[in-house]
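> Take this sequence and fold it.
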Amino acid sequence: MTNLTGAFTADNLSYLFGGFMTTIGVSLFSIVISLVVGSIIGILLFEKIPYFSSLLGTLNNIVRNLPLLLIIFFSYFAFPELGIRLPVFWSTVCALSFFEASMIAEIVRGGLKAVDVGQFEGAASVGMTRAQALWHIVLPQAYQKMIPPLISQLISLVKDTSLASGIVLADLTYRGQMVYAQDSRYIVPILLLLTFGYFLFNHALSKLADYCQKRLA
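As a prediction, the model looks like this:
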């Protein structure tokens, strides 16, 4: 039998809320960093700089095909052996940003390729450099096309934060496990609450994407 009264005490809810805020914090930092880094990598891949873009593309493909959990373990357990010591929060942010940037880079590269090459030619005809054309004309059009896949990838990022419970990040998933470890009757209500928490955050991201897409249309 489930035990709603025991599972949803004020102390447990406060404890879980702290985990939810940690999940949001990790997600937001990772989203910003991965979007910036992934966009830069995507642009460099699109520009096809001799040798450099090919090497960068190879490295990016390697990262994309690694398990995220392995990258999380590496950032937390291997970095200290290399003299880099980070709190578990920032280890998680680094791992998620590193992995998601590789995914976003491919989305950005694909979005740029989807823009008609004539946009560059038209910009050049009015005296704009390639960099100016990319920044002022091509990128805005590309991002408008990229909003759905980008949001889908960022939602995956939010869900992937739960993997960091493996390095004892006190996020929503980890704290939920701690609560229902007290009593097996708490498992169902706590898991349902965790489900609602992740749904709430990801649904908000989806609505934000819809709003941005309408504004850019």
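> From here on, just use CA atoms for contacts and neighbour counts.
Noted.
> and residue 154, how many residues sit next to it?
23 (other C-alpha atoms under 10 Å).
> nope, residue 65 is what I meant
Under the neighbour criterion other C-alpha under 10 Å, residue 65 is assigned a count of 11.
> Please go through this protein and pick out the longest helix.
Assignment by DSSP state H gives helix 10-47 as the longest helix of the chain.
> gap between that one and the chain center?
What separates the centre of helix 10-47 from the centre of its chain is 6 Å, taken as C-alpha atoms, centre = their mean, to the nearest Å.
> And it, what does it pack against?
Of the remaining helices and strands, those touching helix 10-47 by 3 or more C-alpha pairs under 8 Å, 6 or more residues apart in numbering; DSSP states H and E are helix 52-64, helix 88-113, helix 139-160, helix 172-180.
> another one to check against the first:
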Amino acid sequence: MDQFFNISVIADNFTYFMIGRFPNGPLGGLGLTLYLASVSCVLSFFGGLILGLLSISRFPVVRYPAVAFINLVRGMPLLMVIFWMYFLLPALFGKVAESQTVIMALTLFTSAYMSRIVVAGIEGIPKGQTEAAISTGLKPWQAMLYIVLPQGLRNMIPSFVNQFVSLIKDTSLAFIVGVSELTHVGTQINNRTMAYPTEIFVFIALIYFIVCYAFTSLSRWLEQRLAWRKAI
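Next up, the predicted model:
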């Protein structure tokens, strides 16, 4: 069996797969992958929320640029956005760490997609609630902030989790600019051993599957939970 699938290369480098050289060096591997995805997801939540609200603004001068920006980013491949950030940020702000450029690229890209989730969540709330809130004396922005948005955000949670799963997989593109996330670590180990590419990349695929399946299961549980609450 070892002739066809030698797991010793996995056992010998397991810690490196998980956290890179940390704590004696920079964080890498799965730890860095989850860090990139988590930070980008949090920033993308706020970015998507802002873009989503701007894209449904009553004022054309606000709505049209927001919609144009969303469509532009959604129409670009993520790899191109990463290259933009990798070359643009240092040109504007001087030396920027590669991991930070990737976080900005993932945030920008994911915010555009999350904005559509926000719009869908808001549009899913009956218009009568907004009208009823305004009739009580609230201004339109107050009705959105206090009545519509809290309900919409609750309905958006499963979609946000699904987007986070997609974000975890998207971090694999960070290896193209030298960020030592999971895929890059696997490539480094493969280049060093030059003997076990199947074992290394099957193991990496298994890690991605386990992590993504866990969050996908969480998303399904949240959907069932929200559906149960609505039925009460």
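> Deepest in the core, which of the helices and strands packed on helix 10-47 of structure 1 is it.
Most buried of these, by mean neighbour count (mean count of other C-alpha atoms under 10 Å): helix 88-113, with a mean of 23.
> What range does it cover in structure 2?
Under TM-score structural alignment, the alignment places helix 88-113 of structure 1 onto residues 98-123 of structure 2.
> By how much does the matching stretch deviate from structure 1 on average?
Comparing stretch 98-123 of structure 2 with its match in structure 1 after superposition yields a mean distance of 0.9 Å (mean C-alpha distance after the TM-score superposition for structure 1).
> I'd like the distance from that stretch to the chain centre, please.
Taking the mean of its C-alpha atoms, stretch 98-123 of structure 2 sits 7 Å from the chain's own mean (C-alpha atoms, centre = their mean).
> With stretch 185-197 of structure 1 instead?
Centre-to-centre, stretch 185-197 of structure 1 and its host chain are 24 Å apart (C-alpha atoms, centre = their mean).
> how about that stretch: buried residues?
For stretch 185-197 of structure 1, a neighbour-count test (16 or more other C-alpha atoms under 10 Å) marks 185-190, 193-194, 197 as buried.
> do stretch 125-135 of structure 2 as well
By neighbour count, and taking 16+ other C-alpha under 10 Å as the criterion, the buried residues in stretch 125-135 of structure 2 are 125, 130, 133-134.
> what does stretch 36-52 of structure 2 give?
Buried residues in stretch 36-52 of structure 2, counted by 16+ other C-alpha under 10 Å: 36-38, 40-41, 43-45, 47-52.
> what span of structure 1 lines up against it?
Counting by TM-score structural alignment, stretch 36-52 of structure 2 sits on residues 26-42 of structure 1.
> Same check on stretch 166-180 of structure 2?
Aligned by TM-score structural alignment, stretch 166-180 of structure 2 corresponds to residues 156-170 of structure 1.
> so how far does the matching stretch reach from one end to the other?
One end of stretch 156-170 of structure 1 to the other measures 19 Å (C-alpha to C-alpha, to the nearest Å).
> Tell me which other helices or strands the lengthiest helix in structure 2 touches.
Secondary structure of structure 2 per DSSP H: the longest helix is helix 197-231. The elements that helix 197-231 of structure 2 packs onto, with contact taken as 3+ C-alpha pairs under 8 Å, 6+ apart, are helix 8-12, helix 149-170, helix 182-193.
> Mind putting the buried residues of stretch 36-52 of structure 2 into CSV with distance to residue 98 of structure 2?
Written out in CSV, the entries for the buried residues of stretch 36-52 of structure 2 read as follows (distance: C-alpha to C-alpha, whole Å):
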residue, distance to residue 98 of structure 2
36, 11
37, 14
38, 16
40, 14
41, 18
43, 17
44, 18
45, 22
47, 21
48, 23
49, 26
50, 26
51, 26
52, 28
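> Please identify which of these is nearest to residue 191 of structure 2.
residue 36 (23.9 Å; C-alpha to C-alpha).
> ok, now which ones touch that closest one?
If a contact means C-alpha atoms under 8 Å, 6 or more residues apart in numbering, then residue 36 of structure 2 has 99, 102-103, 171 as its contacts.
> ok, and these in structure 1?
For these, the aligned pairs still in contact in structure 1 (both residues aligned by TM-score structural alignment, their matches' C-alpha atoms under 8 Å) are 99, 102-103, 171.
> Which residue would you name as the spatial centre of structure 2?
Residue closest to the mean C-alpha point of structure 2, counted by C-alpha atoms, centre = their mean, is residue 167 at 3.3 Å.
> give the contact list for that one.
When contacts are counted by C-alpha under 8 Å, 6+ apart, residue 167 of structure 2 touches 37, 41, 106, 110.
> For residue 228 of structure 2, find the nearest of the helices and strands packed on helix 197-231 of structure 2.
Nearest to residue 228 of structure 2 among those is helix 149-170; the distance by C-alpha to C-alpha comes to 12.4 Å.
> on average, how far is that closest one from the matching bit in structure 1?
Once superposed with structure 1, the aligned residues differ from helix 149-170 of structure 2 by a mean of 2.2 Å; criterion: mean C-alpha distance after the TM-score superposition for structure 1.
> So what's the gap between that helix and the chain middle?
Computed by C-alpha atoms, centre = their mean, the separation of helix 149-170 of structure 2 from the middle of its chain amounts to 9 Å.
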